[in-house]
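[1] okay, structure incoming, though there's no sequence with it:
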C-alpha cells in the first residue's frame, strides 16, 4: 500500500492512497482524516486503507492524476523525528578528514539526534538558502514511521512496530554545525526542516527488498541533473532500523508517528557508487588532496532522490527540490 498527504486540509494534510504505478491517487478521508490519525490507530485503520488501495488498483474509485506538486511530506509534521548514523562508512570519512578517531563503542551503540519535527518541507518544495556561508548540504536517507513503541522494547520486538517506510532529505548547514558540535550539546540551528518522499509505503510493497530492518535497493541521487550517487541502502549498514528503534526506546516510550532516520546512506566503495551528501565528497577530497574542492549548495542548484523497484517503477516517488534564496 502506498500512502501520501495532500497539502490541502490543514497542517496535517489530507490522506490519499496512491496506485502502485504512481499514475493515480484517491482520497482516503472516508477512512481517516489524516495520516497522523491513521498511524495512531493503525491496527483498526490499516485494513480499511488496504481495501481502498485495492479498489484504486481495480479502477473502482474516483481518482485524481498523481501530482507530487500537490503533496506534502506524508506526515507534514510529527511528534518526533530522530535521525541516526547507521552507515559507519560515512562517519569514518568525516572523522578521518577531521583527524578524529571513531568512538570506542561505535560498532555496538547507535548514534541518534533528535531533529525538529514541527514542520517538514514537501517533497518538491524549494530549499531556502538564507546565507551561502552556512554550508547548505543535502543528505539522502531511508526512514521509517512507527506505531506506539513501549519503553524497553527489544530489537526483535521493534520489527513489528515499523509500519511505513519512506525516503528523506535531511538538510544540513555544515558551517553552522561545527561550532554547535564544539559546544558538546548537539545539533539545533544546523538542522533546518527536512523533506520526505511524496509517498510512504507499507513494508510489503518492497517485497524481497525488505528484510525486516533494511531496504536492499540502491538510492539514486541526482545533483544538478547529473548522477551523483547509486549507493546501495542494504550494504555496509551497521545498525538496522530495529536497532535504532530499540536504542531510541531504551529510556522512553515512542509515540505513534515517530520517524526514525538511517542517516546518510553510504557505502565503503564510494569511489565507485558515489555519495549521498556533499560533505562526504568533500571529506574524500580532503583525505586525498589535502583540501575540499566541492562547494556547498547555492540558489539554483537541484537535488533529487529516488528508489526504483525491480520492475523499474519508482517506489516512493521522488524528492525533487531546488535551492532558492531565502
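    Everything's here; your move. Note that the structure is a prediction, hence the values are computed from the model and not measured.
[2] C-alpha from now on. contacts and neighbour counts both.
    Fine.
[3] wait, residue 6 sits on residue 70?
    Yes. With contact defined as CA atoms under 8 Å, residue 6 reaches residue 70; the gap is 5.8 Å.
[4] those two: which is more packed in?
    Under the neighbour definition other CA atoms under 10 Å, residue 6 and residue 70 were set side by side, and residue 6 has more, 24 against 14.
[5] three-state assignment of residue 260?
    Following DSSP: H, G, I helix; E, B strand; the rest coil, we place residue 260 in the strand state.
[6] could you report the neighbour count for it?
    Residues near residue 260, counting by other CA under 10 Å, number 26.
[7] quick one: it from residue 48, how far?
    Using CA to CA, to the nearest Å, one gets 25 Å for the distance from residue 260 to residue 48.
[8] this is the comparison structure:
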C-alpha cells in the first residue's frame, strides 16, 4: 500500500496512491490525515489496503485523479517525534578520519541518535530556504521508517514489528554551523533546518525482497544539478538496522504512533557507488588530496533524491528541491 498527503492545512489531506504513482484517491472515508491513520493503524490499515487494491484493479477509476507530487506535503507534515540515527558507521568513521580523529570502538556497538525538529516537515518539491550560503548548505539522503505505538524496553526483533511505513528523505545540514553547536556538547539545533520527505510512504510489503532484516536493500540516488553524486546501497554497511534503532530510542520511554526514525546518511565503505551528502565527498577529497575542492550547495542549486525498484521505477516518488535564499522579516 502507498499513501501520501496533499497540502491542506497543517496536517495535510490523506490520499491512497497506486503502485506506479500515477493515480490517487481520497482516503476521507477512512481517515482524513496520515496521523489519524497511524493513531488507529490496526483498525484503519485494512480499510486503506482495500482502497489501494481497488485502485490497483481499476475499480475506482471514476473517482481517481492524476497523482501530482508537486502538490504533496511531507507524508506526515508534522510529527510528534523525529529521531535521526547515524546507522552507517562507515560514514562517521570517514568524517573523523578526514580530521585525523580516531573512531571510538563503542560507535560500532551503540547507535548514535539525535532528536530533531518535527513540528514542520516539508514536501518533496518545497525549496530549501537558507539565509546564508556561508552556513555550508548540504543535503543528506536517508531512508526512514514510521512506527505505530511502541512500548518501552522492546527488543530489536520486536522493534521491526512496529514499522508500518517506509520512505526516503533529505535531512538538510548546515555544515559550518555544526562545529560550534557540537562543541557545546548539547547536540544539533540551528544546524538542522527543514527536513524534506518523498511524496509517498509505502508499507514494507511493497518493497518485496528489497526489505530484509530491517534494511532497504536498494541504491539511494542523489543527483546535484544534473550530476550524480552517488547511489550507495542502503542495505549495505548499515551497522544498525531499523529494529535496533527503534529498540535503542525506546530503551527508557515508549514512542507514540507517527514516530519517524531516520537511518542517517546512506554510505558504503569505500564509496564505490558515490556518496549521499557533500560532506562525505569533501572528506574523501581531504584524505586523498589534503583539502576539499567540492563546494557546498549554493542558491539556485537543485538536488534530486530517489529510490528505484528492480524495474527502474520510483518507489516513493522523487525529492526535487532548489536552494533558495531566505529573507527574514525586518
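    Here it is on my side, so go on. It should be emphasised that the depicted structure is a prediction, and the values quoted were computed from it without experimental measurement.
[9] residue ranges of the strands in the stretch 1-150 of structure 1, please?
    The residue ranges that make up the strands of the stretch 1-150 of structure 1, judged by DSSP state E, counting those that start in this stretch, are 2-6, 14-18, 24-27, 64-65, 71-72, 81-84, 112-115, 127-129, 136-137, 140-146.
[10] of all those strands, which one is nearest residue 301 of structure 1?
    For the strands of the stretch 1-150 of structure 1, the distance to residue 301 of structure 1 is smallest for strand 127-129, at 9.6 Å, taking CA to CA.
[11] what packs against the closest one?
    Judged by 3 or more CA pairs under 8 Å, 6 or more residues apart in numbering; DSSP states H and E, strand 127-129 of structure 1 is in contact with strand 319-325.
[12] 10 Å - rerun?
    Packing partners of strand 127-129 of structure 1 (3 or more CA pairs under 10 Å, 6 or more residues apart in numbering; DSSP states H and E): strand 136-137, strand 319-325.
[13] could you dump these into a markdown table and include distance to residue 175 of structure 1 and mean neighbour count?
    Below are those laid out as a markdown table (distance: least, CA to CA, whole Å; neighbours: other CA atoms under 10 Å):
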| stretch | distance to residue 175 of structure 1 | mean neighbour count |
| --- | --- | --- |
| strand 136-137 | 8 | 24 |
| strand 319-325 | 17 | 20 |
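[14] of these, which is nearest residue 53 of structure 1?
    strand 319-325 (22.5 Å).
[15] whereabouts in structure 2 does that closest one align?
    When strand 319-325 of structure 1 is aligned against structure 2 using TM-score structural alignment, it corresponds to residues 319-325.
[16] quick one, what contacts residue 269 of structure 2?
    Shown here is residue 269 of structure 2, whose contacts under the criterion CA atoms under 10 Å, 6 or more residues apart in numbering are 88, 89, 90, 91, 93, 94, 232, 236, 237, 238.
[17] distance check, it against residue 73 of structure 2.
    Shown here: residue 269 of structure 2 relative to residue 73 of structure 2, a distance of 34 Å by CA to CA.
[18] quick one: which helix or strand includes residue 305 of structure 2?
    In this structure, residue 305 of structure 2 sits in strand 302-307 according to DSSP states H and E.
[19] what about that strand, how far off from structure 1?
    Its match in structure 1 and strand 302-307 of structure 2 itself, once the structures are fitted together, sit a mean 0.6 Å apart by mean CA distance after the TM-score superposition for structure 1.
[20] ok so, going back, now what about the match of strand 319-325 of structure 1, what contacts it?
    Under the contact criterion CA under 10 Å, 6+ apart, stretch 319-325 of structure 2 has outside partners 69-70, 123-133, 137-138, 141, 168-170, 196-199, 222-225, 297-307.
[21] run the chain-centre distance for the strand holding residue 305 of structure 2.
    For strand 302-307 of structure 2, the distance between its averaged C-alpha position and the chain's averaged C-alpha position is 12 Å (CA atoms, centre = their mean, to the nearest Å).
[22] do stretch 6-24 of structure 1 as well
    In terms of CA atoms, centre = their mean, the gap separating the centre of stretch 6-24 of structure 1 from the centre of its chain is 18 Å.
[23] same deal with stretch 274-292 of structure 1?
    When C-alpha coordinates are averaged (CA atoms, centre = their mean), stretch 274-292 of structure 1 and its chain have centres 22 Å apart.
[24] so for it, what gets flagged as buried?
    Buried positions in stretch 274-292 of structure 1, judged by neighbour count with 16 or more other CA atoms under 10 Å: 274-287, 292.
[25] show me the contacts for residue 107 of structure 1.
    For residue 107 of structure 1, the set of contacting residues under the criterion of CA under 10 Å, 6+ apart consists of 86, 88, 238, 239.
[26] mean shift of the longest helix anywhere in structure 2 relative to structure 1?
    Criterion DSSP state H: the longest helix present in structure 2 is helix 41-56. Helix 41-56 of structure 2, aligned to structure 1 and superposed, deviates on average by 0.5 Å (mean CA distance after the TM-score superposition for structure 1).
[27] give me the residues contacting that helix.
    Residues from elsewhere that reach helix 41-56 of structure 2, judged by CA under 10 Å, 6+ apart: 1-3, 15-20, 23-27, 29-31, 34-38, 57-61, 63-64, 147-149, 164, 203, 257.
[28] quick check on these: which are buried?
    Neighbour-count burial (16+ other CA under 10 Å) applied to these gives 1-3, 15-19, 23-27, 30-31, 34-38, 60, 64, 147-149, 164, 203, 257.
[29] list the contacts of the spatially closest residue to residue 23 of structure 1 that is not a sequence neighbour.
    Counting by CA to CA, 6 or more residues apart in numbering, the nearest residue to residue 23 of structure 1 once its immediate chain neighbours are dropped is residue 66, at 5.1 Å. The neighbourhood of residue 66 of structure 1, defined by CA under 10 Å, 6+ apart, consists of 18, 19, 21, 22, 23, 24, 25, 26, 317.
[30] how close does residue 66 of structure 1 sit to residue 24 of structure 1?
    From residue 66 of structure 1 to residue 24 of structure 1 the distance is 5 Å (CA to CA).
[31] between these two, what contacts are shared?
    With contacts taken as CA under 10 Å, 6+ apart, the residues that reach both residue 66 of structure 1 and residue 24 are residue 18.
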